[in-house]
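[1] my questions concern the predicted model and sequence given below.
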Amino acid sequence: MKNNFFLLTGVLILFSNCAVIRPGEAGVKQTLGKFSDKVITQGTVVYNPFISKVLKESTQTNNINLVMSLPSKEGLSVDAEISILYRLEQNKIPSVLRNLGQDYEDIITSVFRSASSDVCAKFFAKDMHSGMRADIEREIKLKMDENLEKQADGIELISVLMKRIRLPLGLSNSIEQRLQAEQDAMRMEFVIQQAKLEAERKIIDAEGERDAQIILATGLTPDIIKIKSIDAFNKLSISPNSKIIITDGKTPMLINANE
């Protein structure tokens, strides 16, 4: 029984001295407060729990979500939901822990607040809700990279995303009214263009009909009229229907054809 007790105690002590590094993680051993430069990847690490410990950090892409008010060039406050995507460079994790500690996300958040205030103050509020949003995100990221390099080397910023922007109510209504006015103007321009095209079509039709009448009148000589009259009488004569043909008694001509 005594041997079993010591065996069990030894096993428990052995397992308490082990740390498991899983995929997507990296470990750094800290001995008497000093961080090792060696980064431990996947596997099991044995350490002395009385003087050492193993700090495990994620090497995957991490996301910091923030909801805050951003200043604009005209002095307005714009509510925004922000995502900061970052990851730790595996070989530089000891540097990050030495300079920033395990609360490095707080440092990233503080750097973002400073950078976003500086950058957004150069843009109008409407710019944050337009195609210039990507330019604002890019400038904030560049500003953050510059500030983080002064703090510690090893944090890789992937992107800064302004996911949701809520403009002040008065400005939002003004933008909607302007967009509605632009749509109304475009619609009116389309209606006017259609009316012009319809008017041009009617003029072309009228000119064509006029030209046709002129051509027809020019070509109707007395001889042509006689030939047309004879053709008409011939067609009437072979028609099976009963009919009455009235002439002047001289030639098969229409009455008053000479006039």
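    Right, received. Where do you want to start?

[2] could you use CA atoms for every contact and neighbour count after this?
    Will do.

[3] find the nearest non-adjacent residue to residue 44, please.
    For residue 44, the nearest residue in space outside its immediate sequence neighbours is residue 20; the separation is 4.5 Å by CA to CA, 6 or more residues apart in numbering.

[4] from residue 43, how far out is that neighbour?
    6 Å (CA to CA, to the nearest Å).

[5] between the two, which one's more packed in?
    Neighbours were tallied for residue 20 and for residue 43 using other CA atoms under 10 Å; the higher tally belongs to residue 20 (17 against 12).

[6] got the contact list for that one?
    Residue 20 makes contacts with 42-45, as judged by CA atoms under 8 Å, 6 or more residues apart in numbering.

[7] second structure follows, compare the two:
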Amino acid sequence: MEKLPKSIVPIIIVVIIGIIFISNSTVNISSGEAGVLFKRFGGGVVTDEPPLSEGFHIVAPWNDVFVYEVRQQTIDEKMTVLSSNGLDIKLDATIWFEPDYDRLGLLHKERGEDYIRRLIQPAVRSATRTVVGRYKPEELYAQKRESIQKEMYEETEQLLRDQYVLVNRILVRDVSLPPTIKTAIERKLKQEQESLEYQYRLEKAEKEKQRQRIEAEGKAAANEILSASLTDKILREKGIQATLELSNSSNSKVIVIGSGDEGLPVILGNN
């Protein structure tokens, strides 16, 4: 194999150096990510400029770029914490979070790439201990899950304020009590439900009794008013009307014109 001409060797060396230079100077930021620029000879981590966005970037080869996921992320936490009376409560929760995009440089500089383990998980666990520690087991069992979630979120948000991360929501998937406590609470709730049902029946019976009494009093008052309005003349007039109706009936055969005991006509005869 013939040796390369001496004039070509420098060109090859320059090309190789150029390839190395370019390969070390290009950064590709994928979808849902952002880059923090570290200037080795320019002040370290860049915090006063926006992070590198998605796409292709060229940087000096002596600088570094640290890539972070900036879309919403999820952590699942299984924790055992104490209630207000010292019993173990197992709680499963999901945390939705994301880095503060505009302060990503500060997050990298002051908290580091392992910010989930250093910041978010300890804050969520502390908030959970605080919230659960306010309640007795029976209160946790009956408490609406949305209320516990809200309190945990508020406590976590307070702890992570000015920590360059955003907690979007905390979801409580399950709250598990000791089996003996759970059984006792379920038994107590069942008894309370039966007591409420019995009370409801008593109230319903009392209301029905009141309704019947009011109805009877109304009928008695109506009869009293009716009796007071029925004079002898009115009764005689009603009797005459009834007699006329009977006279027109197909069952009437003989009508005797005269007076009965009350001065009314007497009708005799039928089919």
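    Nice, I can see it. The model shown is predicted, which means the values in this text are computed figures rather than measured ones.

[8] got a TM-score for the two of them?
    Scored against TM-score structural alignment, normalised by the length of structure 1, the superposed chains reach a TM-score of 0.73; 245 aligned residues with a CA RMSD of 3.6 Å.

[9] circling back to that earlier point, among the contacts of residue 20 of structure 1, which lie within helices?
    Taking DSSP state H as the definition of helices, the contacts of residue 20 of structure 1 contribute nothing to them.

[10] buried subset of these as a PyMOL selection?
    Of those, the buried ones can be selected in PyMOL as follows, counting by 16 or more other CA atoms under 10 Å:
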select buried, resi 45
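
[11] could the contacts of residue 20 of structure 1 go into CSV alongside distance to residue 129 of structure 1?
    Rendered in CSV, the data for those read as follows (distance: CA to CA, whole Å):
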residue, distance to residue 129 of structure 1
42, 44
43, 47
44, 49
45, 50
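
[12] measure the residue nearest the centre of structure 2 to residue 245 of structure 2 for me?
    Among the residues of structure 2, the one closest to the centroid is residue 146, at 4.8 Å (CA atoms, centre = their mean). With distances taken as CA to CA, residue 146 of structure 2 is found 76 Å from residue 245 of structure 2.

[13] ok, now which ones touch the alignment partner in structure 2 of residue 194 of structure 1?
    Under the alignment defined by TM-score structural alignment, residue 194 of structure 1 is paired with residue 204 of structure 2. Residues in contact with residue 204 of structure 2, defined by CA under 8 Å, 6+ apart, are absent; none qualify.

[14] thinking again about what came up before, show me what the residue nearest to residue 44 of structure 1 lines up with in structure 2.
    Using TM-score structural alignment as the criterion, residue 20 of structure 1 maps onto residue 28 of structure 2.

[15] gap between the biggest helix by length in structure 2 and the chain center?
    Looking across structure 2 with DSSP H, the single longest helix is helix 179-229. The chain centroid and the centroid of helix 179-229 of structure 2 are separated by 34 Å under CA atoms, centre = their mean, to the nearest Å.

[16] which is the succeeding secondary structure element to it?
    helix 232-247 (DSSP states H and E).

[17] buried set for that next one?
    Residues of helix 232-247 of structure 2 classed as buried under the neighbour-count rule (16+ other CA under 10 Å) are 239, 243.

[18] quick one: residue 106 of structure 1 is in a helix?
    Yes - applying DSSP: H, G, I helix; E, B strand; the rest coil, one finds residue 106 of structure 1 inside a helix.

[19] give the aligned equivalent of it in structure 2.
    Aligning on TM-score structural alignment places residue 106 of structure 1 opposite residue 117 in structure 2.

[20] what ranges do the strands span in structure 2?
    Counting by DSSP state E, the segments of structure 2 that form strands are 26-29, 33-39, 44-45, 55-58, 64-69, 73-82, 88-99, 165-176, 254-256, 266-268.

[21] against residue 214 of structure 1, how distant is the closest residue in space to residue 236 of structure 1 that isn't next to it in sequence?
    If the residues on either side of it in the chain are set aside, residue 236 of structure 1 comes closest to residue 243, at 7.9 Å by CA to CA, 6+ apart. Look at residue 243 of structure 1 and residue 214 of structure 1: by CA to CA, they are 33 Å apart.

[22] residue 85 of structure 1 - how many residues pack around it?
    Using other CA under 10 Å, residue 85 of structure 1 is surrounded by 16 other residues.

[23] I should have written residue 192 of structure 2 there, sorry.
    Here the neighbour count serves as a burial measure; for residue 192 of structure 2 (other CA under 10 Å) it reads 12.

[24] give me the distance between it and residue 198 of structure 2.
    Separation of residue 192 of structure 2 from residue 198 of structure 2 (CA to CA) stands at 10 Å.

[25] now residue 14 of structure 2
    Here the distance between residue 14 of structure 2 and residue 198 of structure 2 works out to 95 Å (CA to CA).

[26] how about residue 97 of structure 2, what's its match in structure 1?
    Superposed on structure 1 with TM-score structural alignment, residue 97 of structure 2 falls opposite residue 86.

[27] chain neighbours aside, what residue packs nearest to its match?
    Nearest residue to residue 86 of structure 1, sequence neighbours excluded (CA to CA, 6+ apart): residue 157, at 4.4 Å.

[28] can you check which part of structure 1 stretch 67-81 of structure 2 sits on?
    With TM-score structural alignment applied, stretch 67-81 of structure 2 matches the range 56-70 in structure 1.

[29] span of that stretch from start to end?
    Comparing the first residue of stretch 56-70 of structure 1 with its last one, the separation is 34 Å (CA to CA).

[30] tell me how far it lies from the chain's centre.
    Shown here is stretch 56-70 of structure 1, whose average C-alpha point lies 23 Å from the average C-alpha point of the whole chain (CA atoms, centre = their mean).

[31] and stretch 66-74 of structure 1, by the same measure?
    For stretch 66-74 of structure 1 - counting by CA atoms, centre = their mean - the centre lies 21 Å from the chain centre.

[32] now do stretch 119-138 of structure 1
    When distances are taken as CA atoms, centre = their mean, stretch 119-138 of structure 1 is centred 14 Å away from the chain's centroid.

[33] check which residues of stretch 9-24 of structure 1 are buried.
    Under the neighbour-count criterion of 16+ other CA under 10 Å, stretch 9-24 of structure 1 has 17-21 buried.
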